[in-house]
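Trainee: The following block contains a protein sequence and its predicted model.
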Amino acid sequence: MSSAVESTPAALRRAAESWPDREAIADVQPGQDTRWTWAELLDEVRRFAAGLVARGVEKGDRVVIWAPNTRHWIVAALGVQFAGGTVVPANTRYTGSETLELIQRTHAVAAVVAGAFLGSERIADLTAAAGGSLSGATDLETLVRIPLDGGDTATADLAVVEFSDLQSQATDSSLAEADARADAVTGDDVADILFTSGTTGKSKGVVALHRQTIAGARAWGSNGGLTESDRYLIVNPFFHSFGYKAGFLVCALFGATIIPLAVYSPTESMRLIQQERASVLPGAPTIFQTILDAPDRAAFDLSSLRLAVTGASVVPVVLVERMQSDLGLETVLTAYGQTETMGFITTTRADDDDITVATTCGRAYPGMEIRIGEQGEVLTRGEMVMQGYLDDPENTAEAIDPDGWLHTGDVGEIDSRGNLRITDRLKDMYITGGFNVYPAEIEQALARIDGVVESAVIGVPDERMGEVGKALIVRREGSGLTEQDVLDFAAEHLANFKRPRSVEFVESFPRNASGKILKTELR
């Protein structure tokens, strides 16, 4: 793949030129079967970009995408960037108020939102969170609805444009303007802002340039040996680096077919692997564990799989062995990254042994360096390190030192072969099913419950999810607060993966000399 490509519009145009008639997307989820070539995908993206231009979206404007993995997400993201804008992905597990905060903090002028999804009308949720007036609470001028689940009926105080209707608003002049903007996008323009929770309890927007995003995707795809013959089942969410930068963007660079999955289930994944002859399947360890343990696994032909990439939590050696023996995978890789590095810091290689793959995160990607700093903290620098945090010079300076080293907050060690092993966390973060969870954010929410004096959230082991949250709470004297009260509040105010799975009431917390709660003792 040519290293001259430094932006997503350039990558997409190159794909359409290199593989015009090869299948780019096979969106074959229940009730639909949409297949586009790379030339057709470019056309869809151009028309979406032109529709945004026609509605007044300018170069540099930010557009939030709140939707599951379907072809629409890909068209929207690449379309926003084609028009010179910046993509702001929102977690599909977010509540309306959490997504509203992203829209407000980024001053987004447009949002692309799924209609009814998993029993919830997302536009209605968003409007309710804004107190009934999105125009009064945000800078939004355009709301684009992706038709899902057939129950899309909610309206908002802003005009809601159907996805296909936006594309049909493209005119010759807006198409020409979109093409001109795509020509003008450089590697130094901002491609996206992905939000990651912080230990202060306030999420941080990671600002990434096109060249940083492309460099990460190129390194990941090269390491996996991807080609235009591969068919990539993407179960990792597009709002996450794993589904976006190590997902559909890799396919655009290497010509592999994108097979999106909106809602994960082992059976649906195996059905798609068999039907679509998928060859590449990355995911958190829990994905492979559920497939290996699926009672109906023998009913599916999974022999097309050749490559799996996992990480995001501890990977048992026996899991790697079973992925090879029971799923017939030629190559199993593990990797380590953060949103602040586009998702890419280190990776194992195809010729590494099972022990190395399972017990280390591998060596630094080309273009990245690692070293161990004070307190054993893992430091990294290189071409995939973010520009900084959105509107937050203080946290940016704290994260990236004057020599360009990003302080990861993880504790680790590097062996004689350069393999990194993560041993602990400086921060209190834990990982649930592949998603980073930051207790401070949850503790901020729990503090709003009447009867809560103080709380501490920790990660506790869970066979399926790796770790899940447990909330320890000091109750106000005389309060009748129950565990169910806390769980109900969390269900209303927090995304599913952030919600504590259990609650324990305690008299007090262990503390150090400065009064800070000793979470190591709680664990």
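Mentor: Yes, it's here.

Trainee: C-alpha from now on. contacts and neighbour counts both.
Mentor: Noted.

Trainee: What segments of the stretch 151-300 of the chain are strands?
Mentor: Along the stretch 151-300 of the chain, counting by DSSP state E, counting those that start in this stretch, strands occupy 160-162, 190-196, 204-209, 231-234, 257-260.

Trainee: Against that first model, consider the following:
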Amino acid sequence: MQAYVDQTIPDRICFWGETEPDMPAFIFWSKYGRYVLSRGDVLDLSSRFAFRLTEHGVQPGDVVCIALPNCPERVVVDFGVHLAGGVSMNGQILRSDGQDIIESMRKAKCKTLVIDPNQENGAWGICSRIFKVVSDGKYSSDIKCANVPSLKNVAYCKTKKPECEFLRSLPSCNRYVNNKMNPSDVAQIFTTSGSSGYTKLVQHSHKAILTMGKMLLEMAGAKGRYEKSIYTSAPLGWVGGYPIYFLYAGLQRVLIDDSVGVITDNHQFTWNVICQEDIKLAHLSSFQIVSIFKQRDMWESKSHKLHTILTGGQPLKKGCLEPIGQLTDAVCNIYGSTEMGLINGFIFNDENVSDFKENIAGFAAAGVDVKIVDSNMAEVKTEAHGEIIVRSENTTKGYYGDTHSSFLPDGWFRTGDVGYEDARGCLFVEGRSSDAIMHGPYILYPTWLEEKLAKCPGIKQTFIVPIPDKVLHHEICACVQLEQGAQLTKDDIINFVKGEVGLGISSAMNVVPKHVEFFDTFPVLNSFKVNRKQLAKFATERLQL
């Protein structure tokens, strides 16, 4: 495998479409069964949609917002935008009022919106209210939009199964491929999860995206070991779910068709798909790993074993390593960001699983520099805690429509994460600086206290959030989910923490939650990370503060 740094995404789509065109490229599973897009299908259908976009007036460099879930149509539309020379932007909706997608389109000066008009409860129900149709057509409409003045048309993409109306509507006689793009051109605008408080529009070039594929496969140790496929359920529009493995190495992508609807037993369905497709490399979130492993009867009866599980997006917990030797040979923990792609990683297997330590993120990937700095941006000593800053060839080309203090003049990027490096150069990430709790004169990073509280028998999961306080600025609240049958009280939990933090902890960290709130479930973002801001809001409302 090569880096392909002199090529573009259209180059790679064309290469794979012409190399063994009948080989499956994307395999979607749903309650209707298995749907396959071959390499040839991807090139053929995407180039047809590219032609349709040019008829809508899309020019090279124009931004096209795609508000579709994971489905075959999403692949065709995303790649069609690239083949037309446009910039694809993820049409993400995290806020209940949908203002995030509207604001993103406005900032990016979006020209075309691709959307499913049959999804009344999705993006269509939000976006259709903000524009006026000027000229209506079967497959698109010209519009006027006061909220997003640059938005000129809406392309309809009906994803209902099993009809696949959109794919069948693309005429076979008209194809278009723009082969004049440069590797340094912006190809994709990814949207962040919003965990830092607002969604940012992260621009990445063709070169950066292809290089990310190379780095990730090398970090996972997948240099020819795996036959052909990778399973990942991450959204196609996110940097962690974008089809870079296919573009870079031609790997088949196996995933769930989210346009069909929610599957009742998602973990059972996921494991059945992994077995059916003989997947050896799977990208799973931490809660998917733990949930599948707990259903021992389900996976033991299948006699299927993974080579490697890739995981990331949140701190690695020890429970994620229990499947090693049984469900999988190895777990590869990845630390990265939308702005940088892969930063650090660590592969755990039978031989080194005892090396696990809380918050371990691993060693820097090839071509990535990592430093820990203090508030003056001066590098700190080994084992000293500070902010993590990173430099990489994959650094974003910037936030569309925003300038931001995260970018330092000398090429370093401020991640906003707090951590330290040990003597080996292994990175440990303790949380986001934005999650810091200002407790009087002291600053508490929640992960530290969460680790203490997690040792309490009967607690399944816990998160520490700030509660407004007129004197201390923040009081500390423990949001707790109990194990089934556990009968812990608020006093039990507070007394446990008092015992834990009193053991050799300096007075600066000797803090105990004032409040304890019990939850059956925690609010999460689409990235599967807990929504700390929403959780803090719920706790504050319960306490009537």
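Mentor: Received the coordinates, thanks. Since this is a predicted model, take the numbers as computed values, not measurements.

Trainee: just to revisit the earlier point, mind giving me TSV with the strands of the stretch 151-300 of structure 1 and columns for distance to residue 119 of structure 1 and mean neighbour count?
Mentor: Output for the strands of the stretch 151-300 of structure 1, formatted as TSV (distance: least, CA to CA, whole Å; neighbours: other CA atoms under 10 Å):
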stretch	distance to residue 119 of structure 1	mean neighbour count
strand 160-162	19	17
strand 190-196	25	25
strand 204-209	28	24
strand 231-234	23	28
strand 257-260	20	29
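
Trainee: so residue 436 of structure 2 makes contact with residue 444?
Mentor: Yes. If you go by CA atoms under 8 Å, residue 436 of structure 2 and residue 444 touch, sitting 5.7 Å apart.

Trainee: which residues does the nearest residue to residue 117 of structure 2 once chain neighbours are set aside contact?
Mentor: Computed as CA to CA, 6 or more residues apart in numbering, the closest residue to residue 117 of structure 2 that is not its neighbour in sequence is residue 124, at 5.6 Å. Residues near residue 124 of structure 2 by CA atoms under 8 Å, 6 or more residues apart in numbering: 115-118.

Trainee: Still touching in structure 1? Go through these.
Mentor: Retained in structure 1: 115-117, out of the contacts of residue 124 of structure 2 (criterion both residues aligned by TM-score structural alignment, their matches' CA atoms under 8 Å).

Trainee: What is the nearest of these to residue 431 of structure 2?
Mentor: Residue 431 of structure 2 has its nearest neighbour among those in residue 115, at 35.7 Å by CA to CA.

Trainee: That closest one: neighbour count?
Mentor: By the criterion of other CA atoms under 10 Å, residue 115 of structure 2 has 26 neighbours.

Trainee: Mind listing what's buried along the longest helix seen in structure 2?
Mentor: The longest helix of structure 2 (DSSP state H) is helix 39-55. Of the residues in helix 39-55 of structure 2, 39-54 count as buried by neighbour count, 16 or more other CA atoms under 10 Å.

Trainee: Quick check: residue 276 of structure 2 vs residue 26 of structure 2, distance?
Mentor: Taking CA to CA, to the nearest Å as the measure, residue 276 of structure 2 falls 15 Å from residue 26 of structure 2.

Trainee: Can you give me every residue that contacts residue 82 of structure 2?
Mentor: Counting by CA under 8 Å, 6+ apart, residue 82 of structure 2 makes contact with 9-10, 50, 88, 187.

Trainee: Thank you kindly, that will do.
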